[in-house]
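S.K.: Build the 3D model from these lines:
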Amino acid sequence: MEGTRSRVRITVEAEVRPTEDREKVLKAVRNVVEPESVRFEKIGSTEILVGESSTLASLSRLHSILRAERILDAARGAMKKGVQGADRMTIHLHKQAAYKGRLSFVSSDHESPMGAIRITIEHPNVREVIDWLAPPTVRGRPVFERRMPE
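M.R.: As a prediction, the model looks like this:
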């Protein structure tokens, strides 16, 4: 199992705007992902929440919410657009929607008034991760359900 963990890296980043409460930004992030570690970094005058994990299990909430909200097709499209090579993808989520436990994909920070939550997934085969999180559907139902990739 240890070899698997080193091949996977999940990074979650969200700007904490001056008018925002750190705990609310943390809640928004934790409503959709469960990072193993969280820290706040100061870059100039900007504060960034950074969460990290070395296992896809930290995306289990995201996996569940996608099914509960029945947005697999939209999620799959957003994930495919975020693919960067064979082993990396980045998606952006609306921070205020995440705070309420909902998902709304955005294409950049500018589409979310308080900034987006950026999730970067590094895995040897990111297409397998997409198939696990958001499989293709027919009439709104998954064609298949995959196990969490190793």
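
S.K.: rest of the way, CA atoms for contacts and neighbours
M.R.: Will do.

S.K.: need the helices for the chain, in chain order.
M.R.: Counting by DSSP state H, residue ranges of the helices within the chain are 2-7, 22-32, 60-68, 72-81, 95-99, 126-133.

S.K.: Can you add mean neighbour count and distance to residue 145 and give these back as CSV?
M.R.: What follows is the helices of the chain, written out as CSV (neighbours: other CA atoms under 10 Å; distance: least, CA to CA, whole Å):
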stretch, mean neighbour count, distance to residue 145
helix 2-7, 11, 21
helix 22-32, 19, 20
helix 60-68, 16, 11
helix 72-81, 18, 12
helix 95-99, 21, 24
helix 126-133, 21, 7
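
S.K.: this one as well, want them side by side:
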Amino acid sequence: MIVKIKTRVKPTEDKEKVVKAVRNIFRDAEIQIEEDNILTGKTKSLKKLKEMIRRQAILDAARMILEKGISENSTRFVLNKQAAYCGVVNFDRDVHGGIDVKVIAEEGEDIRAIVKDIAPRTKDGKIVKEEEILEEDNFPLQ
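M.R.: Down below sits the predicted model:
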């Protein structure tokens, strides 16, 4: 899996604070700021994002956003830059001001499996396995 990160550093924003916002969620991302104040980054780890989603108890919302963003072998979503600076995951609709994140499944990987790993299904606030959901819906496993 490859994670691509992109955001514009606005004239009113401090470049170092924008870098900190990205690093708060993607700790080991390789980050560059281009001449036109576009910050780009790349990583192969979603560990911190997964931890934050669980700690904030937003698995269902995260899964919905990630599933909605699926296209072919990737999923795309936007994170609120100010929330990220504060160490909080907040999915954003502002595609122009937020942190654009694209998670790309590499050869042999399944984007839906990656999404399930990031934000698994829950019942009553607890993570459940896919098999348990199928059994509850009267789809006995063979």
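
S.K.: Make JSON lines out of the helices of structure 1 and add distance to residue 38 of structure 1.
M.R.: Rendered in JSON lines, the data for the helices of structure 1 read as follows (distance: least, CA to CA, whole Å):
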{"stretch": "helix 2-7", "distance to residue 38 of structure 1": "18"}
{"stretch": "helix 22-32", "distance to residue 38 of structure 1": "9"}
{"stretch": "helix 60-68", "distance to residue 38 of structure 1": "17"}
{"stretch": "helix 72-81", "distance to residue 38 of structure 1": "23"}
{"stretch": "helix 95-99", "distance to residue 38 of structure 1": "17"}
{"stretch": "helix 126-133", "distance to residue 38 of structure 1": "23"}
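
S.K.: Residue 82 of structure 2 touches residue 21, doesn't it?
M.R.: Yes: because the distance of 7.2 Å satisfies CA atoms under 8 Å, residue 82 of structure 2 is recorded as touching residue 21.

S.K.: residues contacting the counterpart of residue 16 of structure 1 in structure 2?
M.R.: For residue 16 of structure 1, the aligned residue in structure 2 is residue 9 (criterion: TM-score structural alignment). Residues near residue 9 of structure 2 by CA atoms under 8 Å, 6 or more residues apart in numbering: 15, 18, 37, 38, 39.

S.K.: if you set the cut-off to 10 Å instead, what comes out?
M.R.: Residues counted as contacts of residue 9 of structure 2 (CA atoms under 10 Å, 6 or more residues apart in numbering) are 15-19, 33-34, 36-39, 97-98.

S.K.: same check, this time on residue 122 of structure 2
M.R.: With contacts defined as CA under 10 Å, 6+ apart, the neighbours of residue 122 of structure 2 are 59, 60, 63, 128, 129, 130, 133.

S.K.: Give me the neighbour count for the last one.
M.R.: Burial measure for residue 133 of structure 2: 15 neighbouring residues, criterion other CA atoms under 10 Å.

S.K.: Which residues in the helix or strand harbouring it does the neighbour count mark as buried?
M.R.: Following DSSP states H and E, one finds residue 133 of structure 2 within helix 130-136. Buried positions in helix 130-136 of structure 2, judged by neighbour count with 16 or more other CA atoms under 10 Å: none.

S.K.: what does stretch 84-94 of structure 2 give?
M.R.: 84, 85, 87, 88, 89, 90, 91, 92.

S.K.: can you put those in TSV and add distance to residue 70 of structure 2?
M.R.: Compiled in TSV, these are given as follows (distance: CA to CA, whole Å):
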residue	distance to residue 70 of structure 2
84	22
85	26
87	25
88	23
89	19
90	18
91	15
92	16
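
S.K.: Can you say which two of these are spatially most distant?
M.R.: The span of the buried residues of stretch 84-94 of structure 2, defined through CA to CA, is set by 87 and 92 at 14.7 Å.

S.K.: Alignment lookup: residue 30 of structure 2 to structure 1.
M.R.: Counting by TM-score structural alignment, the partner of residue 30 of structure 2 is residue 37.
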